[in-house]
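> Need a 3D model of the following:
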Amino acid sequence: MTKSSSQFIILRRVHNKLLDVLVSYKVYINHKQVGKIRNGEELKIKVNSGIQNVQLKVVLETSNELKVLVKNKNVYLECGNSGGIKFFGGNWLYLKERA
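All right, here's what the predicted structure looks like:
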């Protein structure tokens, strides 16, 4: 019997002095809320190996959905405000892999 190994998705929210400083982003992995992240914070989420769908939500807005392959190492992501205000349907939030 083999054990399924666990790695982490480590999400860093870029500190922003003006936009949405008081708002927490809800973090979803595979369409299930796994936590919240505030301005300037880093969140470490334990996940199993395989493809994970990551997305952020706040009020009525969502980020892009990012598919990441977690295999034998941690995955580092970055998120934040895309710099403007877009209502109903735009990607006000961004989510991307860190280099």
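
> from here on, contacts and neighbour counts on C-alpha atoms
Will do.

> mind checking which helix or strand residue 26 is in?
In the assignment (DSSP states H and E), residue 26 maps to strand 25-29.

> Counting by contacts, list what the helix or strand just after that strand packs against.
Sequence order places strand 32-37 as the next helix or strand after strand 25-29, per DSSP H and E. Counting contacts by 3 or more CA pairs under 8 Å, 6 or more residues apart in numbering; DSSP states H and E, strand 32-37 packs against strand 25-29.

> let's see 10 Å
strand 6-13, strand 25-29, strand 42-48, strand 50-58 (3 or more CA pairs under 10 Å, 6 or more residues apart in numbering; DSSP states H and E).

> Switch these over to TSV; also include distance to residue 76.
Listed next are the helices and strands packed on strand 32-37 as TSV, based on distance: least, CA to CA, whole Å:
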stretch	distance to residue 76
strand 6-13	5
strand 25-29	14
strand 42-48	9
strand 50-58	12
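
> to compare against the first, here's another:
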Amino acid sequence: VDQLLSIDSELKATYQVLNNLRQAIKTNDWNNYNATFWHTEGISPEMQLTLKTLKEHHDEIENTFNYPYTNGPLEGTNNKIKAIKRAGFGYKSF
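Purely as a prediction, here's the structure:
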């Protein structure tokens, strides 16, 4: 990895931003997550687009850092209901 990063400065900058984001999310560190957006010089256009998308959902992402709640169990229940409805499609009644 170090050899590839030494070849291309854009790849190195993108790699550093990506790993900073991953580390901030892994450690649930909101301050480092925000700091990553200030050090984006020389990154790839794809990463710029990704960061733009993350900025658009800034408030929602902040909530995931600050609160331990998730809608995962509710989404799982909805998925089960939809699976039952698909399995029962075409029958006159249950």
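
> Would you pull the TM-score for this pair?
Overlay of the two chains. TM-score (TM-score structural alignment, normalised by the length of the second structure): 0.24; 41 aligned residues with a CA RMSD of 4.5 Å.

> before we move on, the earlier item: need the helices and strands packed on strand 32-37 of the first structure in TSV (columns: mean neighbour count).
Shown next, in TSV, are those (neighbours: other CA atoms under 10 Å):
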stretch	mean neighbour count
strand 6-13	19
strand 25-29	20
strand 42-48	16
strand 50-58	18
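
> Can you give me every residue that contacts the closest residue to residue 57 of the first structure other than its chain neighbours?
Excluding its sequence neighbours, the residue lying closest to residue 57 of the first structure (CA to CA, 6 or more residues apart in numbering) is residue 26, at 5.1 Å. Applying CA atoms under 10 Å, 6 or more residues apart in numbering, one finds that residue 26 of the first structure lies in contact with 32-38, 55-59, 62.

> if we go to 7 Å?
Residues in contact with residue 26 of the first structure (CA atoms under 7 Å, 6 or more residues apart in numbering) are 33, 35-37, 56-58.

> Starting from the helix or strand containing residue 15 of the second structure, tell me the next helix or strand along the chain.
Secondary structure from DSSP H and E places residue 15 of the second structure in helix 9-26. Sequence order places helix 30-36 as the next helix or strand after helix 9-26 of the second structure, per DSSP H and E.

> From the contact counts, what lies against that next one?
Judged by 3 or more CA pairs under 7 Å, 6 or more residues apart in numbering; DSSP states H and E, helix 30-36 of the second structure is in contact with helix 9-26.

> Buried residues in the helix it packs on, which are they?
Within helix 9-26 of the second structure, the residues scored as buried using 16 or more other CA atoms under 10 Å are 10-18, 20-21, 24-25.

> Which member of those is positioned nearest residue 64 of the second structure?
Lowest distance from residue 64 of the second structure to the buried residues of helix 9-26 of the second structure (CA to CA) belongs to residue 25, with 9.7 Å.
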